[in-house]
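*Asks:* fold the following.
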Amino acid sequence: MPRLAISPEFLRGLGALSRPVRRDVAVAVRRFLLNASAAPHPERVRNCRDPRVATLRLADRHRGVVVRQEDVYWLLTVLPDAEAWSYAQRHRVGVNTAIGIVETWDAEALERIEPALRRASETGGRPLFENWCDNDLLNIGIDPRLLPLLRLMTSESHLAAVEPLLPHSQYAPLAALARGGSLAAAWRELDACRSRVADEIDPEDLLAALRRSPDRPRSPPTPPSSSASSRCPAGARSSIPRSTRTPTGRRTSSRCSSPGARAPGRRSSHCTGRPCWPARPPARCCWSRSRRASRPSCPRGST
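*Replies:* Okay, here's the model as predicted:
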């Protein structure tokens, strides 16, 4: 059976979909995990930057973009069909060689910005990273495919222009060097990007990189069982405010929201912790009047 990791970006994209589409996506993901007969299967992406990227048909006219390695599938996002295919073609996934976390790149956007940087470098100016050789940059986890682009930069504005296209673990150490910092300052920025220290880093091990990432993808939540309330302690159940409907049709809470709040329908200025019901008009008692009216009257003087 496949193992699935879910990116936070996928959850944000799922929340933006309509309710019927969200339901279909959830059903498709469950079938994929159970390896059912009607489960979606990975489809290859033509002209992609990363051969591990594939798509899954999760709903009508909606696809999920996944990165697969053996039996591990990392679900990146869910988009309409055309946008999902474009996302899968543009992006590639790698592992930072210095701290071992996973990184997602918009490779196509970086390729489009290279001609503009080349024209800007021809106008003159000192290279931004001329004080550091390629080995220095590689030691702080800079991707080798990014080095030609860095050698074209002559000002901090050039680096700021590509910030949205770079993973934070790539931009943070470069920004420290561009401000005039040392390699130690770049390492301090890089240390803040990881959740734990890796003893050995394998750039091809996607699962280990996902586990080391601070925003580590989450596994699908298990549906709550019907016996969850029976396992809840009695004290915990009594402390959860419950919403009830009063005889007058108003919805109230069984407990006041704050100790000093005035409960509706109560004359006391403090909450006693008992259920707070709104005041009801006093019921009119007509029993004695109807009883006198129904009793036969006796003539005067009769015994």
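*Asks:* every contact and neighbour count from this point should use C-alpha atoms.
*Replies:* OK.
*Asks:* where along the stretch 1-150 of the chain do the strands fall?
*Replies:* Assigned by DSSP state E, counting those that start in this stretch, the strands in the stretch 1-150 of the chain fall at 3-6, 43-44, 53-59, 62-69, 72-80, 91-95, 102-106.
*Asks:* deepest-packed of those strands, please.
*Replies:* Burial among these, expressed as mean neighbours by mean count of other C-alpha atoms under 10 Å, is greatest for strand 53-59, which shows a mean of 24.
*Asks:* right, and V72 touches I6 too?
*Replies:* No: proximity of V72 to I6 does not meet the contact threshold set by C-alpha atoms under 8 Å, at 10.9 Å.
*Asks:* residues contacting L4?
*Replies:* Listed by C-alpha atoms under 8 Å, 6 or more residues apart in numbering, the contact partners of L4 are 33, 72-75, 219-220.
*Asks:* and the gap between the closest residue to it other than its chain neighbours and S229?
*Replies:* Nearest residue to L4 in three dimensions, chain neighbours excluded: Y73, at 4.9 Å (C-alpha to C-alpha, 6 or more residues apart in numbering). Applying C-alpha to C-alpha, to the nearest Å, one obtains 33 Å for the distance of Y73 from S229.
*Asks:* how near is W132 to G181?
*Replies:* 11 Å.
*Asks:* cool, L56 as well?
*Replies:* For L56, the distance to G181 (C-alpha to C-alpha) stands at 44 Å.
*Asks:* do the same with E114
*Replies:* When C-alpha to C-alpha is the yardstick, E114 and G181 sit 25 Å from each other.
*Asks:* one more sequence to fold, the one below, so I can look at both together:
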Amino acid sequence: MPQLAIHKDFLHEFAKLEKPVQNRVTEVFAKFEQATHTGLHLEKITGARDDRFRTIRIDQFWRGVVLAPTSGDTYTLLRVLPHDDAYDWAKRRKASVNTATGGIEIRDVAAIDASLPHMERMAQNTQDRLFAHVKDSDLERLGVDEQTLAFARTLTASFQLDAARGLLPPVQWDVLYGLAAGLSPEQVWQELGAQITGEVDPEDLDAAVERSRDRVLLVEGPAELMAALEHPFDLWRIYLHPVQRAVVEASYRGPARISGGPGTGKTVVALHRAHRLARAGGRVLLTTFTSTLAEALDSSLRLLAETDGAGDSATVLERVRVEHIDRVAHRVFREAHGQPDLLSAQRERRLWEQVIGELGLDLSPAFLAEEWRQVVLSRGVTTADEYLAAKRTGRGRGLSASHRARVWQAVSAFGERSAERGLWTHETIAEEAARLLEARDDKPFDHVVVDEAQDLHPGQWRLLRAAVAEGPDDVFIAGDTHQRIYGPQVSLAEMGIDIRGRSSKLRINYRTTAQILGWSLGLMHGQTVDDMDGGLDSVAGCRSEMRGDEPLLSGFTTWEAELRHLVDTVRGWTETGVLPAEIGVAARSNRAVDQAVSALEDSGLPARALAKGTADGESVAVGTMHRMKGLEFRCLAVVGAGGRQLPAPHSVTPEEEDPGAHARDLLRERSLLFVACTRAREQLYVSWHQAPSPFIEALLDKN
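*Replies:* A predicted model of the protein is given here:
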């Protein structure tokens, strides 16, 4: 029976079509099975380079281009274009099967053939060839076919390869890109590992389409077609890179983790993983650090469930609880103890000051609070002997035994005062919730999936470990420690979560242009960042295949001048067709956010502070760098990135008071800027007044 498949490139184009044309496309292909069965509409193309291409009539002006199999039943919709453009597009291209991955490939044969003579003439003038160091046999083993090989041998510079990206089959271009970047054939082979299939029949298009789930969606009937076309921009729902899909579908013997730089699709993997586990009948907790991110996960999960062709979306959603981690802890706590009396930051500081005064200690409240959180709570210390033996990695200031005794005296007194008055913090609530769940034989969940895992503190990890019994697929973790802006350094192994041998990394950025990504990665260059598993993390190899403009950097003498230029920049984006809702503005403080909103509104531009609710879909979204977490915008302006604002003085512990906390605070402030800048998809604008932030100044000095 005929089956329709939809190529990813088609959905990109479908989203840009006018609504009447979209409606007509939906009507035609909803009846595709009957049309192909009766032989209607599909027409051969005279003069086509690939005689498997067909056109299908949408209306008098529009035509669809379909790849029909030589044998088999799978028809792949490639494009919908105006009549003449559709025929021209089809006549220039051929379909083939990649010999390494077995996936389907579409290439512009005419453009490659036309460019080869010119490329060969240019190459004659230089002895340096881009791939002179790579053997033909290695290229062929990596799936590079005869035509692409001939083209590759003419290349003399990497910019030529960049320019050819739209001509060559994507996987073959990825192979050449990796080799040009300095990877060995063996390393490129490892990158292809999730895609390699073994023996491949180059004529079996049905099998090739089935293997191409990163680029092709097999549609099971009109309902699934409608679901795919209803949200054409949300391609993450139906197209996964083979590395992502391998992680989503894997069965693990215990906890597992996916890591990767910004925009590499970690959240997408977490969502698909939670959805898959729920479809298999498991009770799933999908959690993250903040309520805003949890709301976004819930919306995305519902969208993913709607796309699922199995027809059991309601049941799947019932099996998944989406909650941010503090809400999980407070819910468990309230079930046993009722509503807690929470210590605010001000009340907590006053309690530390009271303890210091009573004991006559020469220690600061800030140091004691950090020592309590980073050592005592993090390591589950409950006695003086345990504290004397506890590791204090990263604390910066060494303590003698006598100093430790005084610190423990203060920590013990703080705990006693809190208990006497019935006072709690978010950290102690998480610890108590973990204790309550640990005592239960009937765990509330079969699986836990964690997004933005780098921002959780040890008590929250102990809570999650206690929420699910140890076993296959019990805990799945997605995160990037370079984007840590809340939580402390954590060793998962010490939390009872062993991911050894079950860790994968994503490297391809799907959100940000290479220019924005490269500049943003420079902010983190040379920083020592842990990997939550006893080692160091790295963003090396993180790349984007999208090209765009370099970030714009501007310095001003005053804040008023900076705001005026922000208004001009945002207005310039809107005048080029960017919608206000596609624009974001990030600042370090709430005060700067309010001033930016006022400046935009006074100039007639719609703007809204994220702190006052989610964006309304019609205004420029303005928020603190913290609130940018999990969001993305076509165009983003980062303002107030000056030396007096970033790092924020009130957020950095003085070095003389606590060197360890000082170093962590500086890294956290740097990560904040990194997170904010990587929210931009196409345009990034960064400004400051007076001196730039030292984080930015280091990059300016390099240029």
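*Asks:* about what we covered before: looking at E114 and G181 of structure 1, which is more packed in?
*Replies:* For E114 of structure 1 versus G181, the count of surrounding residues by other C-alpha atoms under 10 Å is larger for E114: 16 against 13.
*Asks:* next up, the contacts around the counterpart of that one in structure 2.
*Replies:* When structure 2 is aligned by TM-score structural alignment, E114 of structure 1 is paired with L116. L116 of structure 2 is in contact with 151, 154, counting by C-alpha under 8 Å, 6+ apart.
*Asks:* in structure 1, what residues pair with whichever strand or helix holds L303 of structure 2?
*Replies:* Counting by DSSP states H and E, the element that carries L303 of structure 2 is helix 291-307. The aligned range for helix 291-307 of structure 2 in structure 1 is empty, by TM-score structural alignment.
*Asks:* so which bits of that helix are buried?
*Replies:* 291-294, 297-298, 300-307 (16 or more other C-alpha atoms under 10 Å).
*Asks:* what do you get for stretch 212-224 of structure 2?
*Replies:* When burial is assessed from 16+ other C-alpha under 10 Å, stretch 212-224 of structure 2 yields the following buried residues: 212-219, 221-222, 224.
*Asks:* could I get those residues as TSV with secondary structure and distance to L205 of structure 2?
*Replies:* Conversion of the buried residues of stretch 212-224 of structure 2 to TSV gives the following (DSSP: H, G, I helix; E, B strand; the rest coil; distance: C-alpha to C-alpha, whole Å):
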residue	secondary structure	distance to L205 of structure 2
S212	coil	10
R213	coil	13
D214	coil	15
R215	coil	14
V216	strand	12
L217	strand	14
L218	strand	13
V219	strand	16
G221	coil	20
P222	helix	22
E224	helix	22
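*Asks:* quick check, nearest of the contacts of L4 of structure 1 to I101 of structure 1?
*Replies:* Ranking the contacts of L4 of structure 1 by separation from I101 of structure 1, with C-alpha to C-alpha as the measure, puts W74 on top at 13.9 Å.
*Asks:* so the closest one sits against P8, correct?
*Replies:* No: counting by C-alpha under 8 Å, no contact exists between W74 of structure 1 and P8, whose distance comes to 10.9 Å.
*Asks:* now for these two: what residues contact both?
*Replies:* P217.
*Asks:* the strands in the stretch 151-300 of structure 1, which residues?
*Replies:* For the stretch 151-300 of structure 1, strands defined by DSSP E, counting those that start in this stretch occupy the ranges 243-245, 251-253.
*Asks:* all helices of the stretch 151-300 of structure 1, in order?
*Replies:* With DSSP state H, counting those that start in this stretch, the ranges of helices along the stretch 151-300 of structure 1 come out as 156-161, 168-178, 183-191, 206-212, 228-231, 234-238, 287-294.
*Asks:* closest to A98 of structure 1 out of those helices?
*Replies:* A98 of structure 1 lies closest, by C-alpha to C-alpha, to one member of the helices of the stretch 151-300 of structure 1: helix 183-191, at 8.6 Å.
*Asks:* against structure 2, where does the closest one fall?
*Replies:* Following TM-score structural alignment, the partner segment of helix 183-191 of structure 1 in structure 2 covers residues 185-193.
*Asks:* just the buried positions in that stretch, please.
*Replies:* Judged by neighbour count using 16+ other C-alpha under 10 Å, the buried positions of stretch 185-193 of structure 2 are 185, 188-189, 191-192.
*Asks:* give the contact list for A39 of structure 1.
*Replies:* Contacts here follow C-alpha under 8 Å, 6+ apart; on that basis A39 of structure 1 touches 28-29, 31-32.
*Asks:* residues near the nearest residue to G15 of structure 1 once chain neighbours are set aside, how many?
*Replies:* What sits nearest to G15 of structure 1 in space, not counting adjacent residues and going by C-alpha to C-alpha, 6+ apart, is R22, at 7.6 Å. Close neighbours of R22 of structure 1, defined as other C-alpha under 10 Å, add up to 17.
*Asks:* ok, which stretches of the stretch 251-400 of structure 2 are strands?
*Replies:* Taking DSSP E, counting those that start in this stretch as the criterion, the stretch 251-400 of structure 2 carries its strands at 256-260, 284-288, 320-324, 341-342.
*Asks:* adding mean neighbour count, write those strands out as TSV.
*Replies:* Converted to TSV, the strands of the stretch 251-400 of structure 2 look like this (neighbours: other C-alpha atoms under 10 Å):
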stretch	mean neighbour count
strand 256-260	24
strand 284-288	27
strand 320-324	21
strand 341-342	13
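*Asks:* could you dump the ones you listed into JSON lines with distance to K612 of structure 2 added?
*Replies:* Listed next are these as JSON lines, based on distance: least, C-alpha to C-alpha, whole Å:
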{"stretch": "strand 256-260", "distance to K612 of structure 2": "31"}
{"stretch": "strand 284-288", "distance to K612 of structure 2": "21"}
{"stretch": "strand 320-324", "distance to K612 of structure 2": "19"}
{"stretch": "strand 341-342", "distance to K612 of structure 2": "23"}
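*Asks:* minimum distance to K702 of structure 2: which of these has it?
*Replies:* strand 256-260 (25.8 Å).
*Asks:* now for that closest one, which elements pack on it?
*Replies:* Applying 3 or more C-alpha pairs under 8 Å, 6 or more residues apart in numbering; DSSP states H and E, we find strand 256-260 of structure 2 packed against helix 266-279, strand 475-479, strand 503-506.
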